[in-house]
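> predicted model follows, preceded by the sequence.
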Amino acid sequence: MQKKPLVIALTGVTMLLAACVYIPRPGPVGNHDVPQPAKPVELARYMGRWYEQFRYEASFERNLDEVTADYSLNADGTVKVINSGRRTSDANGFKQSIGKAKVADPTNAKLKVSFFGPFYGDYWILDHDDDYSWSIVGEPSGRYLWVLTRDAHPPGEILNNLQARVKTLGYDWSLVRRTKQ
């Protein structure tokens, strides 16, 4: 009779360990002193499609290219987030995640984003062009970084300027992965 509780306990532990495989794991710290956002954000101007140009690789984006982020305002003031990308090893490997963001500070430059129910992560718009043609996004741990543009294939000069800006913000460029669009 004592085997039944042991079997139940082992089954529970096995299920818990299996679930851990799907928990996003952060990469190494690439910026030990993440700066505060440089300027306020006009949410309405930030909405729309963005093309990822560079990022720190993360488990939930591993091997994704053709990555886009689409933002739209919900009636309740939150932001609908649709992240999409294609697995590089599989032409049919399209992946999409739908989430929600809420503003976390009066400048609109800090948001909290959730793709997993009640669990929210930081999304800081560290810098953006005055015309909202590019933005640099990070969060306080320094483990995540995204560089986004409105154009899927911006000129090399813009990409070079963004690379320089990322380095100026204190990010380790050796951890950056270029996203193929």
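Thanks, I have it. These numbers come from a predicted model, not from an experiment. Residues are numbered from 1 along each chain as shown.

> okay, CA-based contacts and neighbour counts for the rest of this
Noted.

> which stretches in the protein count as strands?
48-56, 64-73, 79-87, 94-103, 110-116, 119-128, 134-138, 145-149, 176-178 (DSSP state E).

> now do the third one against strand 48-56, angle only.
With axes from the mean of the first three to the mean of the last three Cα atoms, to 10 degrees as the criterion, the two stretches strand 79-87 and strand 48-56 enclose an angle of 60 degrees.

> identify the residues contacting the residue positioned nearest the centre of the chain.
The centre of the chain sits closest to W146, judged by Cα atoms, centre = their mean, with a distance of 6.3 Å. Listed by Cα atoms under 8 Å, 6 or more residues apart in numbering, the contact set of W146 reads E52, Q53, F54, R55, Y56, I136, V137, G138.

> in TSV: those, plus neighbour count and distance to N108.
What follows is the contacts of W146, written out as TSV (neighbours: other Cα atoms under 10 Å; distance: Cα to Cα, whole Å):
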residue	neighbour count	distance to N108
E52	26	21
Q53	25	23
F54	23	23
R55	21	22
Y56	26	23
I136	23	14
V137	22	13
G138	26	14
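
> here's the one I want to compare it with:
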Amino acid sequence: MKRRNVLLTAAVIAIAGVTGFVYSCKSVKVPDGITVVKDFKIKPYMGTWYEIARFDFKHEKDLSNVTATYSLNENGTVKVVNRGYNYVKDRWEQANGKATFVDKIDEGALKVSFFGPFYAGYNVVLMQPDYENALIFGETKDYIWILSRNKTIPNNVKEKFLKEAEKAGYDLSRLVWTKHDK
């Protein structure tokens, strides 16, 4: 009887641990001190965006000509297709994922997953009213993207975005400026 109670207790602890792990994979928060775009509308955000700049990380290492294409799924989630040219391996690479809102559907706080239950923060912190250019912060200061509907961005917008990133504590010397030559 004692052995059965020990096994039952161990099973309950294991289930609670797995449940907590899965929940933590899905829970994403907007970082402290960061304000996301209010009155955000998902439909105008859909379509293809060109990556202008980013902090490099393992999944985008050695990529140029990077685009992110968003489309609405029937269930309300967003299909995400990130594509870039790996200039070291001399081939195109693509990652497919999904995004959902963290909380309110009219705020630019989303979470994105490319790997099963694992989500990362995607926070739209600045955007032009015409949805032409956007500044995105991740859930930590290790992730930042400047996106545009065009392969280049106007200098005044670039400066505004860089000032906002610097004010938020981002190390701008880490920015990789994406080439679009293919």
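Alright, I've got the coordinates. These numbers come from a predicted model, not from an experiment.

> dump the strands of the first structure into JSON lines; add distance to K3 of the first structure as well.
Output for those, formatted as JSON lines (distance: least, Cα to Cα, whole Å):
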{"stretch": "strand 48-56", "distance to K3 of the first structure": "47"}
{"stretch": "strand 64-73", "distance to K3 of the first structure": "45"}
{"stretch": "strand 79-87", "distance to K3 of the first structure": "45"}
{"stretch": "strand 94-103", "distance to K3 of the first structure": "42"}
{"stretch": "strand 110-116", "distance to K3 of the first structure": "35"}
{"stretch": "strand 119-128", "distance to K3 of the first structure": "36"}
{"stretch": "strand 134-138", "distance to K3 of the first structure": "49"}
{"stretch": "strand 145-149", "distance to K3 of the first structure": "49"}
{"stretch": "strand 176-178", "distance to K3 of the first structure": "50"}
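
> looking at those, spot the one closest to A18 of the first structure.
strand 110-116 (17.1 Å; Cα to Cα).

> other SSEs contacting that closest one?
strand 94-103, strand 119-128 (3 or more Cα pairs under 8 Å, 6 or more residues apart in numbering; DSSP states H and E).

> most tightly packed of the ones you listed?
Mean neighbours per residue, mean count of other Cα atoms under 10 Å, is largest over these for strand 119-128, with a mean of 20.

> and L145 of the first structure, how far from V166 of the first structure?
For L145 of the first structure, the distance to V166 of the first structure (Cα to Cα, to the nearest Å) stands at 9 Å.

> please apply the same query to C20 of the first structure.
Applying Cα to Cα to C20 of the first structure and V166 of the first structure gives a distance of 32 Å.

> neighbour count winner among these two?
V166 (22 against 10; other Cα atoms under 10 Å).
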